[in-house]
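Colleague: sequence first, predicted coordinates after that:
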Amino acid sequence: MSDNRKLTTASGIPYYHHEDTQSVGPRGPLLLQDFILHEKMAHFNRERIPERIVHAKGSGAYGTFTVTNDITRYSRAKVFSEVGKQTGIFHRMSTVGGEKGSADSERDPRGFALKFYTEDGNWDLVGNNTPIFFIKDPKKFSDFIHTQKRDPYTNLKSATMVWDFFGLNPESLHQVMFLMSDRGTPYGFRHMHGYGSHTYSMVNSNNERVYVKFHFKTQQGIRNLNGEQADQLRTDPDYAQRDLLTAIDNGNFPRWTMNIQVMTVEQSKAHPFNPFDLTKTWSQKDYPLIEVGTIELNENPQNYFAEVEQAAFAPAHVVDGIGYSPDKMLQGRILSYPDAQRYRLGGNYEQIPVNRCPFMVSNYQRDGQMRVDGNGGKGPNYFPNSFDDIKPDASYIAPPEILDSNIADWYDRNGEGENDHYTQPGIFFREVLGDEDKKHLISNIVGAMSGIDGPKRDLIVNRQLCHFFRADIQLGMAIAQGLGINLADVMPQERHA
C-alpha cells in the first residue's frame, strides 16, 4: 500500500479541510453544508456502546437554583425573572477522558453539566471546571479525544499520542497549563469551580443582545491535590463520588455561586482577540463577574443508572432569553451532543424521567424506540391541522442576528491575530500561580512528558518545549532542565515572554 494516501471521507471522497469548519467569516457561525464536520462527529458519537465516549464516569444530584441578583436588564429568561425565584436542577460532574472504572483523582478536566427545569423548557448548561478548552474548532474534537483514550496498537494510554497532539495544536497550551497545574486534580467535586466555558448570549425584553460567560464559584472553598496526593488516592478510585453522595446524605449540601461576565455586541467587535475562541478567557478586570444566584445540591438520586447514567445534556437546549454565539466549539456541540444522546439512549431520550421537562410538552414527534408517553394518543401527528389547539406563540420569536460577513470559508486566511496561543498561558503562569503552584506545574509536566517514547520522541518533546518557551522563558527553561534537555537545542527564535 502506498504511503502517500489521500485523506478521504468514509465514502472515499478526498478532501482537504480536516481541522477547520466552514464558517461565515472568520468569526461567523458554521455552515450546515460542511458535511465533513457532521460525518466526523456522527461517527465519533457511535464509536462506543453503551458507555459515554467522554465524561463516562460521573456523579449527579438534584437541587435548586435560587436567583439572588436582578439581571433582567440582560435576559428575559423566566428562570431569572425575580430575586428569590427557585428552579429545580439536576447537576452531573464527571471526569472527561477516563472509562467508567477510572480513578476520580486522574489528571483530567472535570465536566460540570447543569439541567434547569424551567417553565419554558429544560435549559442545559454544559461546561467544565476550567473556563477554556484544548481546541477551538469542533472538527478537531474526535482527534483530540482519541489521543486521550487508548493506543489502537497497544490498547494502553500513550503519553506520546497526547503530547504529539498538543505540540501540533499550540492552541491547546492554555488548557494544558491548567491541566498540568494542581487544578487538573481537584479534591472531589464539591471543592472546584465550574464554568459554562463557551460564550453564550442573552436577550432582554427589548430584544437587546449581549454575550455572556457563566462562572460557578464553589462556596466550599477550592481544594486541589498535588501529583503525589492524586496518585495515592488512586487506591480509592471512587472517593469523589462517595464524598458528594455522603455530604448530601448528611445534610451538608454543597453550593456554588453563579456569576456572569457580560460583553456587548459592540465590545465583541472591537475586542483585541476573538471573544468566541474557547481557548481564551475574558479579563475579569475588563468584564467583572456579576452575581446571578446560588445552586444547591440537596437530593441524591435513588437509582444511579436511571438518573445519573441516563441523564442527557445538550448545549443546544437553551430557553427564551438565552442564546448561542459564534463560538465554533459551541456551534459544533449543538449538533453532536443531541446526536450522541439519541445514539446512546434512543430518539426518545427526553422522555426518560431525569430528562423530562416537568411542564407541558406539545409537539408532533411520534414513534421511535422506547416511546413511553402515550405517543400522542389519537391526536393528529402533523401541523397545521384542524383538530387540536396547539399554536406557535409569537411572544417567543427570537430577534434576528446580524452576521459580520457574507463570505463562507474554512478559516481566516489572514488571521494571525487570531492565533496568539501564548500570551494568556504566560499570564496564567506568571500572575495566577503562586510559587508552590509553579513548582507543581513544572513537576507534573516533566513527569507527564517523560512518558513520551518511540522514534519521534525528540521531535515531540522539542516541539512542545518551544511552546512553553513562547509562553514564558523561565517556564520553558525549568521544564527543559527537568527533562535533561540541552537548552541550545530548543530555544525558539522568537520569544514571547
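Modeller: In hand now; what should we look at?
Colleague: can we go C-alpha only for contacts and neighbour counts from here?
Modeller: Noted.
Colleague: now do the contacts for the residue nearest to Asp231 when sequence neighbours are not counted.
Modeller: Nearest non-adjacent residue to Asp231, counting by Cα to Cα, 6 or more residues apart in numbering: Ser105, 7.3 Å away. By Cα atoms under 8 Å, 6 or more residues apart in numbering, the contact set of Ser105 is Thr185, Pro186, Tyr187, Gly188, Ala230, Asp231, Leu233, Arg234, Pro237, Ala240.
Colleague: what subset of those residues is buried?
Modeller: Thr185, Pro186, Tyr187, Gly188, Ala230, Asp231, Leu233, Pro237, Ala240 (16 or more other Cα atoms under 10 Å).
Colleague: before we go on, here's another structure to hold up against the first:
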Amino acid sequence: MSTNNKHLTTSFGAPVADNQNSMTAGSRGPTLIQDVHLLEKLAHFNRERVPERVVHAKGAGAHGYFEVTNDLTAYTKADFLSAVGKQTPVFVRFSTVAGELGSADTVRDPRGFAVKFYTDEGNYDLVGNNTPVFFIRDAIKFPDFIHTQKRHPQTHLKNPNAVWDFWSLSPESLHQVTILMSDRGIPATFRHMHGFGSHTFKWVNGEGKAVWVKYHFKTEQGVKNLDVALAAKLAGENPDYHTEDLFHAIEKGDYPAWKLCVQIMPEEDANTYRFDPFDVTKVWSQKDYPLIEVGRMVLNSNPTNYFAEVEQATFSPGSFVPGVEASPDKMLQGRLFAYSDAHRYRVGANHSTIPINRPKAEVNNYQRDGAMRSDDNGGASVYYEPNSYGGPKEAPQHQVKPFEVSGEANSVAYDHDDHYTQAGDLYRLMDDGEKSRLIDNIVAAMKPVDREDIKQRQIEHWRQADETLGQRIAEGLGLA
C-alpha cells in the first residue's frame, strides 16, 4: 500500500488545512470572504475553459516522430529534411471542422490534420485536412462559409438552407462538396485517413532555386470509412469514438503511421499549367507530377494531459522554417494571419511559450510582457533592436526567395473558373456502389432545404460536372 505524504496546497504553495468545509460564521454561516482557499478554487474554476476554437473545436492529438527516408535536398534546404534517417519530434492534432467541443466524432465533415514539427531551426506547422482541396479559394469568404456551418441565430439549430444556399452561390466549392458527400466524408478512424497540406507551398534549396510543392500523408493503416447508419449510431452511443480509438491504439502499442510524399512542380510550370496551381479547390494530376516519398511519420505517445497539450496546442500555416515558404495561394495568404491571431485571442499573446508549443530551438527576440508570460521574459537582457549591446541580430542568409508580382492593386478573382471538370472526373472514377452512395448522401443532405431555387441552383452545378449525376440527384429530390 502506497503512502502519499504530499500536502494539498494553494496555487502559491501554502498548505490547505480543510478542503471539505468552507469557512463560515458558525455552523450555519454565512460564508466568510476571508476563506481565500474557497475564493481561489471558485475563481479558478470559473476560468478553467479557454474559448473553444471557432473551427476545429473537437479534436484529439498525439506525439510521435518524423523520419526522413529519401534525400530531397536538391529541392529544399529545410534542416529537418537534410539527411536520410534524421528524426524530428512531432505533435499531431486531428479534428472535425464545424462542430462544437462536445460534438460527435462520426459526423459527415472534413477532418483537420495538423502536424507540428519541432525542428532544430524552429517549429514548422503543416496545417491541413484529410482532403486535398477546400470549399473556397479566397480567405475573404471564410467567415461567411463558416457561419453557414454554425447555428441559426434565432433557432440555434443547424441550418441546411444556409449551407446549400452558400454552396450553390459558390460553385468553386463543388469539388470539395463531392468529396464530403462521398464515402470519404466519414472516416472510420483518424488512423484510417490520408492527410494533406492542401495548399501549394514553395520549397527553396541551398542554391536559392525554388519549386512548388504539395504534401500528401498516406496512411499505412489503409483508408477505411464508416457506413452512414453506423456513423449515426456511434454518434449517439459513443460520440468520442475517434478520440477513444486513437488513444487506445497508441496505448496498446499499435502505433499509427503515415508515409509523407510530395508533388513537385518546377517554378516556371505555374504559368502554363491547365489549372491554376495556387487554387486550393483544384488538385494537380499525379500523372503530371508524381508522388515522391519524403519520409515516415509515426505516433507513439499519448498526451499526459488533454488540456495542456491538445487544447492548448496552437498551429499556424505561417510557422515556416528556412527552405519552406508561402505561395500566392489566396486562401493560404489569409490563413498566414488568421491562425496566429486566433491563438492570440483564444490562448493568449504568449501562446508560443506554453510547453506544447515551445520550440526546441533557442528563441531570441525582443517580444516582452503580456498575459501569462511563462518564461523569464527575456530577463535583464536588451529589449530593443537595433542595439549596441550584443543582442540578437537578423540572419540575412535566410531571406525569403523573392518572387515577381504584376498587375494593378485591385480585388481580383482567379483567372480560371472551371469548377466542374475535377468534380466530374472524381464522380466518374467511382464504382457504381460509390456513385449510388454519393447520390443518396447528397439527396439526404439537400432534402431539408425548403427553397426549391436553392436546390435547382445546386443541381445545375452537379449537372455541369456530370449530366448523369445532376439527373440522378434531381430525381432523388423529386425535381424536374
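Modeller: Thanks, I have the structure now. The shown structure was predicted, so the numbers you read here are calculated from the model rather than taken from an experiment.
Colleague: and the TM-score, once the two are fitted together?
Modeller: Once superposed, chain against chain, the TM-score is 0.88 (TM-score structural alignment, normalised by the length of the second structure); 431 aligned residues with a Cα RMSD of 1.1 Å.
Colleague: from the contacts of Ser105 of the first structure, which is closest to Met41 of the first structure?
Modeller: Thr185 (28.3 Å; Cα to Cα).
Colleague: for Glu208 of the first structure, see how far away that closest one is.
Modeller: Distance of Thr185 of the first structure to Glu208 of the first structure, given as Cα to Cα, to the nearest Å: 40 Å.
Colleague: just Gly127 of the first structure next, same as before
Modeller: For Gly127 of the first structure relative to Glu208 of the first structure (Cα to Cα), the value is 25 Å.
Colleague: ok, those two, which is more surrounded?
Modeller: Each of Gly127 of the first structure and Glu208 has its neighbours counted (other Cα atoms under 10 Å); Gly127 has more, 23 against 16.
Colleague: assign a three-state SS to the more buried one, would you?
Modeller: Recorded secondary structure, Gly127 of the first structure: strand (DSSP: H, G, I helix; E, B strand; the rest coil).
Colleague: show me where the stretch 1-150 of the first structure has helices.
Modeller: Per DSSP state H, counting those that start in this stretch, the stretch 1-150 of the first structure carries helices over the ranges 35-45, 141-148.
Colleague: make TSV from those helices and add mean neighbour count and distance to Ala159 of the first structure to it.
Modeller: Formatted as TSV, the helices of the stretch 1-150 of the first structure follow (neighbours: other Cα atoms under 10 Å; distance: least, Cα to Cα, whole Å):
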stretch	mean neighbour count	distance to Ala159 of the first structure
helix 35-45	19	22
helix 141-148	18	9
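Colleague: quick one: the longest helix seen in the first structure aligns where in the second structure?
Modeller: Longest helix in the first structure by number of residues (criterion: DSSP state H): helix 328-345. Using TM-score structural alignment, helix 328-345 of the first structure lines up with residues 330-347 of the second structure.
Colleague: contacts for that stretch, please.
Modeller: Contacts of stretch 330-347 of the second structure (Cα under 8 Å, 6+ apart): 50-53, 136-140, 199, 278-280, 312, 314-318, 326-327, 349-351.
Colleague: could you rerun that using 6 Å?
Modeller: Pro51, Arg137, Asp138, Ala139, Ser316, Pro317, Gly318 (Cα atoms under 6 Å, 6 or more residues apart in numbering).
Colleague: thinking again about what came up before, okay, the helices of the stretch 1-150 of the first structure in CSV with distance to Thr294 of the first structure next?
Modeller: Output for these, formatted as CSV (distance: least, Cα to Cα, whole Å):
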stretch, distance to Thr294 of the first structure
helix 35-45, 33
helix 141-148, 32
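Colleague: can you tell me the helix or strand for the corresponding residue of the second structure for Asn298 of the first structure?
Modeller: Using TM-score structural alignment, the partner of Asn298 of the first structure in the second structure is Asn300. If you go by DSSP states H and E, Asn300 of the second structure is part of strand 292-301.
Colleague: what ranges does the second structure have for its helices?
Modeller: 36-46, 142-149, 160-168, 174-181, 228-237, 241-251, 306, 330-346, 421-429, 432-446, 452-465, 467-476.
Colleague: doesn't Val92 make contact with Gly59 of the second structure?
Modeller: No - assessed by Cα atoms under 6 Å, Gly59 of the second structure is found out of contact with Val92, at 10.3 Å.
Colleague: can you pull out the strands in the stretch 51-200 of the first structure?
Modeller: Taking DSSP state E, counting those that start in this stretch as the test, the strands found in the stretch 51-200 of the first structure are 58-67, 86-95, 110-118, 121-128, 194-195, 200-203.
Colleague: contact partners of the fourth one?
Modeller: For strand 121-128 of the first structure, the external contacting residues (Cα under 6 Å, 6+ apart) are 110-116, 194-197, 313-315, 317-319, 357.
Colleague: adding distance to Pro131 of the first structure, write the buried ones among the contacts of Ser105 of the first structure out as CSV.
Modeller: As requested, these are arranged in CSV below (distance: Cα to Cα, whole Å):
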residue, distance to Pro131 of the first structure
Thr185, 15
Pro186, 15
Tyr187, 18
Gly188, 18
Ala230, 22
Asp231, 25
Leu233, 26
Pro237, 26
Ala240, 21
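Colleague: ok, which of the helices of the stretch 1-150 of the first structure comes nearest Asp70 of the first structure?
Modeller: With Cα to Cα, the closest approach to Asp70 of the first structure among the helices of the stretch 1-150 of the first structure belongs to helix 141-148: 36.7 Å.
Colleague: check the mean deviation of that closest one from the second structure.
Modeller: Mean deviation of helix 141-148 of the first structure relative to the second structure after superposition (mean Cα distance after the TM-score superposition for the first structure): 0.4 Å.
Colleague: good, we can wrap up now.
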